[in-house]
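Chemist: With the sequence up front, the predicted model follows.
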Amino acid sequence: MDAAWWDRQVYGTDRDDPAPGPKPGHEYVELLGGPLDGMLLDVTGWEPQEIVDGAMLMSDHGQFGPASRSEYEPAEGHLGGVGRFVWRGDVP
């Protein structure tokens, strides 16, 4: 991973957090597209099926405003492995 990876914000951390980036020893997926584009999602300890299923993540910047959810699923070629989740849309 390059140095820019370590400067990324992890989903669920506050922007005011003095260390919002990834932590050594954790596994992350990169979120691509949608309101959480560019953030990292900590998937440390997730079961393989959970990664295949993707994630519904709360986002204040989604299509439906505060407390909406954004759906992300593994990018093609990353099924069953840590890599990238792509945005599939928002739900209220």
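Modeler: Nice, I can see it. Numbers count the residues shown, from 1 in each chain.

Chemist: Please count neighbours and contacts with C-alpha atoms only from this point.
Modeler: Will do.

Chemist: So which residues of this structure form strands?
Modeler: For the chain, applying DSSP state E gives strands covering 28-32, 40-42, 55-59, 68-74, 84-91.

Chemist: and the first one, how far out from the chain's middle?
Modeler: The reference is to strand 28-32. Its chain's C-alpha centre lies 4 Å from the corresponding centre of strand 28-32 when counted by C-alpha atoms, centre = their mean, to the nearest Å.

Chemist: okay, now the one to match up with it:
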Amino acid sequence: MNGDEQLLRGRVYGHDHDDPDPGPRPGRTYAQLIGGPLDGLLLDVTGWTPDELGTGAALPTELGRFPGGRALYDSAPEAPRAPGPGVTCGFHYRGDAP
């Protein structure tokens, strides 16, 4: 695992990199991002409907193939996931978009 991967693992997508507590928060629900540039991050999906969870996510990132573009993740509710507080499903990487 390189330094960037280690920095991301277990962190919540969207939390500031210098946040003293970038991990999951009590009472929140998360999807684990699997593969791609955001592998290992948790996405806060608290309050998402089943339809929204089924759609997946297009997440802005500087780390993908198109800096300033989006990393695309598909819902995978049955996907194996790392144990963690509030982690209920996984989103699999499917590519990048500008």
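Modeler: Perfect, thanks for sending it. None of the values given here were measured: they were computed from a predicted structure.

Chemist: just to revisit the earlier point, and the strands of the first structure: which comes nearest residue 18 of the first structure?
Modeler: Put simply, out of these the one that sits nearest residue 18 of the first structure is strand 40-42, at 16.3 Å, with distance taken as C-alpha to C-alpha.

Chemist: Next, find the distance separating the spatially most distant residue from the centre of the first structure from residue 86 of the first structure.
Modeler: When each C-alpha in the first structure is compared with the mean C-alpha position (C-alpha atoms, centre = their mean), residue 18 comes out farthest, at 19.5 Å. When C-alpha to C-alpha, to the nearest Å is the yardstick, residue 18 of the first structure and residue 86 of the first structure sit 27 Å from each other.

Chemist: cool, residue 56 of the first structure as well?
Modeler: Counting by C-alpha to C-alpha, the separation of residue 56 of the first structure from residue 86 of the first structure is 12 Å.

Chemist: export the strands of the first structure to JSON lines and tack on distance to residue 48 of the first structure and mean neighbour count?
Modeler: What follows is the strands of the first structure, written out as JSON lines (distance: least, C-alpha to C-alpha, whole Å; neighbours: other C-alpha atoms under 10 Å):
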{"stretch": "strand 28-32", "distance to residue 48 of the first structure": "13", "mean neighbour count": "22"}
{"stretch": "strand 40-42", "distance to residue 48 of the first structure": "14", "mean neighbour count": "21"}
{"stretch": "strand 55-59", "distance to residue 48 of the first structure": "13", "mean neighbour count": "18"}
{"stretch": "strand 68-74", "distance to residue 48 of the first structure": "11", "mean neighbour count": "21"}
{"stretch": "strand 84-91", "distance to residue 48 of the first structure": "14", "mean neighbour count": "19"}
